[in-house]
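K.L.:
Return a 3D structure for these sequence lines:
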Amino acid sequence: MNKKMQLYNRLHKLNTAQIITLGFAGVIILGGLLLWLPFCTAPGYHTSFTDAMFTATTSICVTGLVTVVTATHWTLAGKIIILVLIQIGGVGLISLGSIIFISLRKKISLRNRRVIQESYNMDRMGGMVRLVKKVLICVFGAEGIGAVCYAVRFIPQFGLAKGLGYSVFTAVSAFCNAGIDLLGEDSLAQYVADPIVNFTSVGLIIMSGLGFVVWWDIWDKIKRVIRGKLPVGRIFKNLRLHSKIVLMMTLILVVGGTVLIFLFDHGNPESIGTYSPGTKWMASLFQSVTTRTAGFFTVSQERFSNATYMLCLVLMLIGGSPMGTAGGIKTTTVAVLLLSLKSNLQGKRDVEVHHRRIRDSYIRSAIVVTGMVLTVLILMSMLLCAAMPEAPIEDVVYEITSAVATVGLSRGLTPCLNTAGKWIVILTMYLGRIGPLTLGTAVTVRVQKMPADSHLAEEDIMIG
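P.N.:
Coordinates of the predicted model:
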């Protein structure tokens, strides 16, 4: 009994970072064990434990890299388990656990409310239950709209039952930025010239990548416009600073990425060079958006030029925005780093944007997040090169970047991974999903802190 109490006390003392870290690991293991069971594998196929764990990890981490073809390898039960894992990964473990408590009419404790607050990086604890409900309404509402749009194309093509199933699965996967589909090895390549599939996917990916806080901020300003309390032309000016940065960065990345991809590859017959001008622009837009953690593709990644390859690496690393379903180091992190660089070059003491000052703690966090992601990227790339010395270096870097940023795009290396390579990518996807900063907080040993008013002696060093 004492051992049980000791275990309970240890679990009760876990902080938010540790709960997220262990929670994701637990769900991955459970999902992997379920997918390993015979009833999840289609007749004529064999699922190794490694492939089961790889599929569970890529699903819960909403990455999209797959070692087996989802459409043919798994039974209906296996596909449902994958869909559930994707939804859990997209909604988040904290939100899922909270909504279960709400559904059972259980009271959420003060400690659990604090966990919700910290997991969403909110500055106050009030309205946590309402926050979780709003997140779920946004998720299921957007996925429902996406499923209806996909159904317009899939039901006539595949029939009612199959088309509806494909629509729901693709909508959930797109909004959660998973990039896993039931259409075969070529993802959405057969729809490269289809505006319905392209713009539905692009819309879901962008909306989920903005983050729910931005949604609510925009909706609040729209309501004020409807009530006559705010002129339409002043909506952007009245948005929170976070929303302004996210929207500006998203616009720059989407538009800039589309234009550059078009310029780099419009004459490349291996990628988009043979398409009509309209299809070229649509394919460029899709590639620009999907590289920011979605994982679907309408053009095989290995067909793009080297210039587009380098651009896609940058877009994958940046990813989406906080409090959404996207991965990467996040748009706000990059914005803070660029603004800090600008301020230092101008000789300014403070980092300023839109007549506001960015806190020093946010700048430090941006540096830590970026540094940790780059560290994981370099380390895992070296390990994968060692495990698969015959693999081209550009494919290895693309694979690891895609895994750490939870994108799911590959230049054809994923199905060729050996067992060691698969476990390296599994670990990379896990680290990329829970976030290097969260992992660091979870495993850091407590050290005795120096008094706040105590400072060590300074000494000069040379920089640059």
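K.L.:
use CA for all of it now, contacts and neighbours both
P.N.:
Will do.
K.L.:
Does anything pack onto the longest helix along the chain? Which helices or strands?
P.N.:
If you go by DSSP state H, the chain has its longest helix at helix 128-158. Secondary-structure packing of helix 128-158 (3 or more CA pairs under 8 Å, 6 or more residues apart in numbering; DSSP states H and E): helix 76-91, helix 93-103, helix 110-119, helix 160-175, helix 195-210.
K.L.:
Now do that helix: distance to the chain's middle.
P.N.:
With CA atoms, centre = their mean, to the nearest Å as the basis, helix 128-158 stands 17 Å off its chain's centre.
K.L.:
Could you do stretch 302-309 as well?
P.N.:
The answer for stretch 302-309 is 22 Å, by CA atoms, centre = their mean.
K.L.:
In TSV: the helices and strands packed on helix 128-158, plus mean neighbour count and distance to residue 431.
P.N.:
Shown next, in TSV, are the helices and strands packed on helix 128-158 (neighbours: other CA atoms under 10 Å; distance: least, CA to CA, whole Å):
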stretch	mean neighbour count	distance to residue 431
helix 76-91	22	14
helix 93-103	16	16
helix 110-119	17	16
helix 160-175	23	20
helix 195-210	21	19
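K.L.:
before we move on, the earlier item: for the longest helix of the chain, which residues meet the burial criterion?
P.N.:
If you call a residue buried by 16 or more other CA atoms under 10 Å, then helix 128-158 has these buried ones: 128-129, 131-132, 135-136, 138-140, 142-144, 146-151, 153-155.
K.L.:
Could you also give me the structure for this next sequence, so I can compare it with the first?
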Amino acid sequence: MRNWLPNSLTRRLEVNPQARTLSASPPLVLALGFMALIVLGAILLSLPQAAEQRLGIFQALFMATSAVTVTGLAVIDPATDLTHFGQIVLALLVQIGGMGFVTFAVIAAITMHKRISVSQQALALEAFNQTSVSRIRSTAFQVFKIAALIELIAAAILFLRWTIDLPWTTALYRALFHAVTAFNNAGFSLFHDSLVPISGDFVSVMTLSGLIILGGIGFTVLADVGQKKRWQTLLPYTKLILIGTLILNLIGFTSLWALEFNNPKTLGMLGIGDQALAAWMQNAATRTAGFTTMDIAHLRDSTQLVMIVLMLIGGGSLSTASGIKIGTLIVLLAAVRSYIRQREEVVLMERSVAPETVQKALALFLITGALYFISVLLLTLFEDLPITSLLFEAASALSTTGMSHGITHKLSTPSQILIMVLMFAGRLGPLTLIYSLATRKRSRIRYPEGNFQVG
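P.N.:
The predicted structure follows:
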């Protein structure tokens, strides 16, 4: 019947099916990829051999979401409720979610000598936050090599330390598990009460906090430091992130220690040395890692407020951490400084910042703030719990930190669904999530400038 049609119409029919093919934006493909990984993880965790008592599908879905988004919030205790199979599945989900499924996809394509298509290149650029296609391959391999090297070295150190007190098989298993969860900034632990039992162990605390900081600093920064090795030759962005990370860690450490040193329910009963270790580890974990070295519910309100701010800031771009990111905060502060000094350009490290970058930073800040406010408002409607606990829970989920007042498993189903949505949005980035749901339209229309009052 097709042969009876005119040639022109035949050609249209051949083209139209391709024209109707769904063309999804790279952020949307990323979102769908993470969703698929969460569903797969939920199926594996719901298997009878994954838990001591088989998990319900909703419990498995929550745990899979928390693992893939490298959050660490839990409705069960992974140390006691999951079997070795379930714990391994959890660690694998954390590893894939932390490094990004796109990294593995690009590495697999390169290994199989397959050419990366234009659409795949766009997807990789979105995932790696890069602007140059030529750097996709090198970035993918750098991510894999850096993560593997750091995790293996840290696991070896933890194994040598823990094998003194534990059977070597248990020490090796726990060392590998914690190396993965710490570097990927997920708060899952195989110790009871998170890291409280080892909060006074210098080797364990410094190794795990080092993993958290390295994982949250960003792969591009680590790669640049590894290649250049000299401060003078580092990229301006690398210098900014290193300085910003140092300042935020010092502020967090001194604030936590100063506010809690005489609190008998947290640091007050410890010696000076143990106080310093516990405060340092808690500060490092607050940067979206989620481990705890003290009872979060007994922290002073002022301490919790500082921790909420640190959680929402998060780590560096292209890292295992979430939050608005250090770079976003620095750009916004630079924009404020430029306005106060009445400078037209926003300047950092003797480099001007593009207006699009400032707009992106402002949009990310406002969208994150709006999501946080709306989520807290909904939690107050769903739950009859202290507002401090709900503020902390929402910030922990949105920043994929994973710390809690111990109320996660007590929340109602609507609240737990909301927490899952926040974890998912926090991992992808609120701006990316909004972008994936919107259709980008370019307009050639230009309007005359108007005078609008602000402030």
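K.L.:
TM-score for these two?
P.N.:
Once superposed, the chains reach a TM-score of 0.93 (TM-score structural alignment, normalised by the length of structure 2), with 441 aligned residues with a CA RMSD of 1.8 Å.
K.L.:
sorry, back to before: what stretch of structure 2 does the longest helix of structure 1 fall on?
P.N.:
On structure 2, the counterpart of helix 128-158 of structure 1 by TM-score structural alignment is residues 136-166.
K.L.:
mind putting the helices and strands packed on helix 128-158 of structure 1 in CSV, distance to residue 273 of structure 1 included?
P.N.:
CSV is the format used below for those (distance: least, CA to CA, whole Å):
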stretch, distance to residue 273 of structure 1
helix 76-91, 34
helix 93-103, 43
helix 110-119, 45
helix 160-175, 26
helix 195-210, 18
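K.L.:
returning to that earlier point: after superposing, tell me the mean distance of the longest helix of structure 1 to structure 2.
P.N.:
Compared with structure 2 after fitting, helix 128-158 of structure 1 deviates on average by 1.4 Å (mean CA distance after the TM-score superposition for structure 1).
K.L.:
What segments of the stretch 251-400 of structure 2 are strands?
P.N.:
Per DSSP state E, counting those that start in this stretch, the stretch 251-400 of structure 2 carries strands over the ranges 346-348, 351-353.
K.L.:
Which one of the ones you listed lies nearest to residue 29 of structure 2?
P.N.:
strand 351-353 (28.9 Å; CA to CA).
K.L.:
Residue 180 of structure 2 contacts residue 91, correct?
P.N.:
Yes: counting by CA atoms under 8 Å, residue 180 of structure 2 does reach residue 91; the two are 6.7 Å apart.
K.L.:
Can you give me the stretch of structure 2 that stretch 56-64 of structure 1 aligns onto?
P.N.:
Counting by TM-score structural alignment, stretch 56-64 of structure 1 sits on residues 64-72 of structure 2.
K.L.:
And stretch 328-342 of structure 1, by the same measure?
P.N.:
Taken onto structure 2 by TM-score structural alignment, stretch 328-342 of structure 1 occupies residues 323-337 there.
K.L.:
got the contact list for that stretch?
P.N.:
240-241, 244-245, 288, 311-317, 346-348, 353, 357-358, 361-362, 364-365, 368, 398-400, 426, 429 (CA atoms under 8 Å, 6 or more residues apart in numbering).
K.L.:
who are the neighbours in contact with residue 370 of structure 1?
P.N.:
Residue 370 of structure 1 sits in contact with 329, 333, where contact means CA under 8 Å, 6+ apart.
K.L.:
what do you get if the cut-off is 10 Å, keeping everything else the same?
P.N.:
Taking CA atoms under 10 Å, 6 or more residues apart in numbering, we find residue 370 of structure 1 in contact with 317-318, 328-330, 333-334, 337, 364, 436-437.
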